[in-house]
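Undergrad: Everything below, folded, please.
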Amino acid sequence: MPIDPNYRTNRKVVSEQNGIKIYEPYNPPKQLGIWGTIVGVDFDLCIADGSCINACPVNVFQWLDTPGHPASEKKAFPINEQACIFCMACVNVCPVAAIDVKPP
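TA: From the prediction side, this is the model:
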């Protein structure tokens, strides 16, 4: 099941890290929710294959350690989501459809 494309309106912001919003459900380490507003990554779907990090021409992502998460113990954190140029490369290469991109 892919990322919820309506998470920005259907889910509550429950936390924030480095200025990046985190949307529910958030109950670490097992549930990490969706991180980011312009570039959203469903941390519960992300398997950390790195395809989005390699595909992004403007370095939106960096690795974030998430020890204890069942899908993977690191995630592609959209730390530089403001730099996104909306090329959709990350969305197109994500093998589990964990990324959603929408202009602000």
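Undergrad: C-alpha only now, for contacts and for neighbours.
TA: Noted.
Undergrad: continuing past whichever strand or helix holds Lys21, what's the next helix or strand?
TA: Assigned by DSSP states H and E, Lys21 belongs to strand 20-23. Using DSSP H and E, the helix or strand that follows strand 20-23 in sequence is strand 34-35.
Undergrad: name the helices or strands packed onto that next one?
TA: Applying 3 or more CA pairs under 8 Å, 6 or more residues apart in numbering; DSSP states H and E, one finds that strand 34-35 contacts strand 20-23, strand 39-42.
Undergrad: Second input sequence below; structure requested for side-by-side comparison:
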Amino acid sequence: MISFEDYLCKRNDAIDNAAYQLICAMTAQDHNEPKEDDPAVQDWNMEIIGELVDAAEEIIQEKAGHTCHPFYCDSIPCYQTGDCKNQYCAFLQTDSKEGDM
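TA: Just a heads-up that it's a prediction; the model follows:
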């Protein structure tokens, strides 16, 4: 199984990139031009991306009932803090399987 650190990096990169793609799609002057050539497209900005991800996570949590945006809390992976409520979390399922052995 993939390490939590690798999972966190890959998953958060995917989330941040998807948020930036949404920003590009919603600000582009011309969707046929590369975003680098479009003056209307915002530069990569983690402040904007972070706010968009937080808002999306809140909406998705409300509508779908779960999200997975992994993090560390005081050097402890989120799934070990008791804050993870995602019933589909691969790390929670792995821990419970190991505990059953």
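Undergrad: what's the TM between chain one and chain two?
TA: Remark: TM-score between the superposed chains equals 0.23 [TM-score structural alignment, normalised by the length of structure 2]; 53 aligned residues with a CA RMSD of 5.4 Å.
Undergrad: Switch the helices and strands packed on strand 34-35 of structure 1 over to TSV; also include distance to Ile99 of structure 1 and mean neighbour count.
TA: Shown next, in TSV, are these (distance: least, CA to CA, whole Å; neighbours: other CA atoms under 10 Å):
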stretch	distance to Ile99 of structure 1	mean neighbour count
strand 20-23	14	22
strand 39-42	5	27
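Undergrad: Turn those strands into CSV, including distance to Gln62 of structure 1.
TA: CSV is the format used below for these (distance: least, CA to CA, whole Å):
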stretch, distance to Gln62 of structure 1
strand 20-23, 13
strand 39-42, 12
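Undergrad: So for Asn54 of structure 1, which of those strands sits nearest?
TA: When those are compared by CA to CA, strand 39-42 sits nearest Asn54 of structure 1, at 15.2 Å.
Undergrad: next SSE after that closest one?
TA: Next in sequence after strand 39-42 of structure 1, counting helices and strands by DSSP H and E, comes helix 51-55.
Undergrad: Sounds good, over and out.
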